[in-house]
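# The sequence and its predicted three-dimensional model are supplied below.
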Amino acid sequence: MSVARPTSGPSASQTSSTKQPKAVWAVAFASVIAFMGIGLVDPILKPIGEQLHATPSQVTLLFTSYMLVTGVAMLITGVISSRFGAKKTLLAGLAIIVVFAALAGSSDTVGQIVGFRAGWGLGNALFIATALATIVGSATGGVARAIIMYEAALGIGIAAGPLVGGFLGHFSWRTPFFGVAVLMAVAFIGLVILLPATPKPAQRTSLAAPFKALTYPGLLLVSITALLYNYGFFTLLAYTPFPLDMGTYSIGFIFFGWGLLLALSSVWIAPKLQRAFGTVPMMGLALALFAADLAVMALFAEHKPVLVVGTVLAGLFLGVNNTLITEAVMVSAPVERSTASAAYSFVRFAGGAAAPYLAGKLGEQHMALPFWVGAACTAAAVVVLLSGRKLLAGVDEHDPAAHSVEEAQAITLGDD
């Protein structure tokens, strides 16, 4: 039996969302800039291929190397942050991104860019896992409100990234990489100034902790679901610019619309749907609609207006799902949030790393094929989620606002 969630009360949630500790705003600010780096390269994928004489599958390796290293590196984020503290880990991540983004901009071959993007993925892993755990641990108003703030930062960053990338990419494909380096440097300085020194955790996280976390059925279920729908997600992100075959400005504006809908649905639509219909049903519906969206894009792959509308509309479905699945991760196993985040991210990033490359390869054979495969994988995510929904039966009975960090970490879903 579901319990009414106090987060529906307007005054409490609004107050908690605006009156946050300085640390929360500092990390959220850095997250916005960090996530700009994802969409920043979208408008320049095709120009890179044309100017460096590379095929779509070679160019999409920029995403594959980035995701693969990000996923694998997630396994060590807890080990590092538990020994050096959150602030030093966050700063190390940003510093690594600055260096490798600048090196990517200085490259002369696609192979060099792919390699430097791998190094970029290491910095990204250190930042992402630690940023989410820091926001959730420091924010007032409970887990749900903290995750909404994190997803808002993600959405704003992803939405702004293509616009900045499209503008800078008009000058040269190298300029967006240097732009990322500058923005990451700004985020680095912001964290140095605004984020207070964070104490080291009382207990050190072991290298085996993420693997042990995945032995909890609820977390494993959510992770596999994310792996499957991430295939569709990164097919959309990495491959769509090629059949669109438009200029950097146009691609930038299209993915800005996608990111804007993602941000809006993450912050405002997802919580309302969650309260009205429940977490798992809304995750299933959002993923089913995303699968249908990809299928329509496959059917009309040669019609650019359909691809444009399908890309933008996908942000609506992905925003709802991202918020709900991230909250489910935070309460799906009785482990530290940083460990749960690392385990979940390892599966979804490392497992989904093949998507951009395979999409490029399949697209070289037939333009619509990557979208069909993406739709099929996303539909499989729905099947996996609904087949194991009993493992997440308690997710809507858990009230993040009513529990402290320690209490939330002790909750095991599905024990009823």
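Okay, I see it. Residues are numbered from 1 along each chain as shown.

# From here on, just use CA atoms for contacts and neighbour counts.
Will do.

# Run a quick neighbour tally on Ser138.
17 (other C-alpha atoms under 10 Å).

# Sticking with the residue nearest to it when sequence neighbours are not counted, tell me its helix or strand.
Once flanking residues are discounted, Ser138 sits nearest to Val24: 6.3 Å by C-alpha to C-alpha, 6 or more residues apart in numbering. Assigned by DSSP states H and E, Val24 belongs to helix 22-40.

# Now the very next helix or strand once past that helix: buried residues?
Where DSSP H and E defines the elements, the next helix or strand beyond helix 22-40 is helix 45-51. If you call a residue buried by 16 or more other C-alpha atoms under 10 Å, then helix 45-51 has these buried ones: Leu45, Lys46, Pro47, Ile48, Gly49.

# before we go on, here's another structure to hold up against the first:
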Amino acid sequence: MDSASNTATSRNNAAFAFIFVTVMLDMLAFGIIIPVLPHLIVQLIGGSIARAAVWTSAFGTLYMLMQFVCSPVQGTLSDRFGRRSVILISSFGLGVDFIVMAITPVLWLLFLGRGVSGMCAASFSTANAYIADIVPKEKRAAAFGALGAAFGIGFIVGPALGGFLGHFSIRLPFWVAACLSLLNFCYGFFVLPESLPPERRTKRFDWSHANPFGALVLLRRYPQVFAFAAVYFLMNLAQFSLNSTYVLYTDYRYGWGPQAVGYTLAFVGLCSGLVQAVLVRQLMPKLGESKLIMIGLPLCVAGYMFFGLSSTAWLFLLGIPFLCLGGLAGPPAQALMTQQVDPHEQGRLQGALTSLASLAGIFGPALFANLFALFISDHAPAHLPGISFVLAALLLVVAAFIANYAIRHMHPHHATSHADGGAAALAAELSPLAGTVAHEPLPTDQSESSP
């Protein structure tokens, strides 16, 4: 019995390591093309930067729109046919798509390729469902924190590598991204086991569950899940204040150039990674999911207020640790949602959550960028360059009230911390990954969200 248990644990650790590498490589491939995609667009349209800015924003919207549409489809497919095949097909599709983008001579094909990238990148929801399959409930917050580290590694390293490769050829980063995705496919084909046994799969594929709005109906069937999903959406929406205004705001208010922006974003990534990869694991067995959420959200509010109201750069920098400590709230909120959904619906849950994040990505950049433009213009009702960050803070205040309500009405089993120290145990089991520092990116595709 002990031998069988050890074998199962070993298989699960290997599977988790693959999912970690999958997410990291996919984010690395995504991040590599960030510095060069706008320049390739300029090249394909004949050198007009103004037109390129319009097209770049359209590329970003298309990417998030395709994630919004396709995430629940992939989640439902994974509930019906298993996680492994969906993840592998997505990795292979990304690899082929990057090759097409690397060789395309026309803008419309590059635009189409970006849409396909959004479709394939929707597999992140399936990766989260895979984790929910193989990790016990009491250990999931730490596991999702580790996945946040994988996001961060890819995002921090990717743009730097892409900028370096772009000096040699503007299309070289696309080829490297293709190689990473195809290597990931090969690795998974030979290593990744299936996490969802046939007896736990749904009996048929239901299109009412696969469309993005139908998938959101699932959230309403579970009242606490619906409340935490609202918190998740508000957190993602607030994050787009960074994506859409960080570069322009710091240039306008503090005179920062690309180098200063790059250094501060690296600092954000490092601090966020320490929170996700270390603090979440250390604090989970001591405080539990509920307390971590209610600690993280106010800290995040403080960070955004520092960003929005600081008149000097050094005060702005003081907000970074507060903002990153706000990352304590994300993994436990996600873990609580997985604990309250049936095992055969984990794929639908993660697809619905990814759709919510994508929906925030469709509307968030326009909301915050236009507010920033309005409040620095001659027609501003008040001169408040940091209005986007102030609004983000207010959104998280609302999120904190919703989270508090959901926690107070939760089943007692989920409202308390787990006495068995599950998160610490997971950290020990996954010790090769424990030193990893990074986070799900705060500013995602800067080139796509900035004019």
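Perfect, thanks for sending it. None of these values were measured; they are calculated from a predicted model.

# which outside residues touch the helix holding Val24 of structure 1?
Helix 22-40 of structure 1 is contacted by residues 94, 124, 128, 131, 134-135, 138-139, 149-150, 153-166, 176, 180, 183-184, 187-188, 190-191, 194-196, 255 when judged by C-alpha atoms under 8 Å, 6 or more residues apart in numbering.

# so who does the residue nearest the centre of structure 1 touch?
In structure 1, the C-alpha nearest the mean C-alpha coordinate belongs to Leu154, at 7.0 Å (C-alpha atoms, centre = their mean). Listed by C-alpha under 8 Å, 6+ apart, the contact set of Leu154 of structure 1 reads Ser31, Val32, Phe35, Ala263.

# mean per-residue distance, stretch 88-103 of structure 2 to structure 1?
Compared with structure 1 after fitting, stretch 88-103 of structure 2 has a mean deviation of 3.2 Å; criterion: mean C-alpha distance after the TM-score superposition for structure 1.

# which residues of the stretch 201-350 of structure 2 fall in helices?
Under the criterion DSSP state H, counting those that start in this stretch, helices of the stretch 201-350 of structure 2 are mapped to 207-210, 212-221, 223-254, 258-274, 280-309, 313-325, 330-339, 346-375.

# Likewise for the stretch 51-200 of structure 1?
Using DSSP H, counting those that start in this stretch, the helices of the stretch 51-200 of structure 1 run over residues 56-59, 61-84, 86-105, 110-138, 142-169, 175-194.

# Which residue in structure 2 aligns with the residue nearest to the centre of structure 1?
With TM-score structural alignment as the matching criterion, the partner of Leu154 of structure 1 in structure 2 is Phe151.

# if we can go back for a sec, adding distance to Gln67 of structure 2 and mean neighbour count, write the helices of the stretch 201-350 of structure 2 out as a markdown table.
Converted to a markdown table, those look like this (distance: least, C-alpha to C-alpha, whole Å; neighbours: other C-alpha atoms under 10 Å):
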| stretch | distance to Gln67 of structure 2 | mean neighbour count |
| --- | --- | --- |
| helix 207-210 | 13 | 18 |
| helix 212-221 | 10 | 18 |
| helix 223-254 | 14 | 22 |
| helix 258-274 | 23 | 19 |
| helix 280-309 | 26 | 23 |
| helix 313-325 | 25 | 19 |
| helix 330-339 | 19 | 23 |
| helix 346-375 | 6 | 24 |
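
# Dump these into CSV; add distance to Ala424 of structure 2 as well.
Conversion of these to CSV gives the following (distance: least, C-alpha to C-alpha, whole Å):
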stretch, distance to Ala424 of structure 2
helix 207-210, 36
helix 212-221, 30
helix 223-254, 24
helix 258-274, 15
helix 280-309, 6
helix 313-325, 19
helix 330-339, 14
helix 346-375, 24
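
# quick one: which of those helices is nearest Val54 of structure 2?
Among those, the nearest to Val54 of structure 2 by C-alpha to C-alpha is helix 346-375 (12.5 Å).

# for that closest one, packing partners?
Judged by 3 or more C-alpha pairs under 8 Å, 6 or more residues apart in numbering; DSSP states H and E, the packing partners of helix 346-375 of structure 2 are helix 49-81, helix 124-134, helix 212-221, helix 223-254, helix 387-408.

# Adding distance to Glu199 of structure 2, write those out as JSON lines.
Formatted as JSON lines, these follow (distance: least, C-alpha to C-alpha, whole Å):
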{"stretch": "helix 49-81", "distance to Glu199 of structure 2": "10"}
{"stretch": "helix 124-134", "distance to Glu199 of structure 2": "13"}
{"stretch": "helix 212-221", "distance to Glu199 of structure 2": "21"}
{"stretch": "helix 223-254", "distance to Glu199 of structure 2": "25"}
{"stretch": "helix 387-408", "distance to Glu199 of structure 2": "32"}
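
# what about those helices, which gets the closest to Leu283 of structure 2?
Across those, Leu283 of structure 2 has its closest neighbour in helix 387-408 (18.0 Å, C-alpha to C-alpha).

# mean shift between that closest one and structure 1?
Compared with structure 1 after fitting, helix 387-408 of structure 2 deviates on average by 2.4 Å (mean C-alpha distance after the TM-score superposition for structure 1).

# who touches the helix or strand that that helix is followed by?
For helix 387-408 of structure 2, the following helix or strand on the C-terminal side (DSSP H and E) is helix 412-415. If you take C-alpha under 8 Å, 6+ apart as the criterion, helix 412-415 of structure 2 is touched by Gly288, Glu289, Ser290, Leu336, Gln339, Ile407, Arg408.

# Under the alignment, what does the fifth one map to in structure 1?
In the superposition onto structure 1, Gln339 of structure 2 corresponds to Val331 when matched by TM-score structural alignment.

# just so I know, which of the helices and strands packed on helix 346-375 of structure 2 lies nearest Met284 of structure 2?
Evaluated with C-alpha to C-alpha, those place helix 387-408 nearest to Met284 of structure 2, the distance being 15.9 Å.

# Now Cys70 of structure 2. Nearest residue, chain neighbours left out?
Of all residues not flanking Cys70 of structure 2 in the chain, Met119 sits nearest, at 5.7 Å (C-alpha to C-alpha, 6+ apart).

# Please give me every residue in contact with the counterpart of that neighbour in structure 1.
Superposed on structure 1 with TM-score structural alignment, Met119 of structure 2 falls opposite Leu122. Contacts of Leu122 of structure 1 were listed using C-alpha under 8 Å, 6+ apart, and they are Val69, Thr70, Ala73, Gly93, Ile96.
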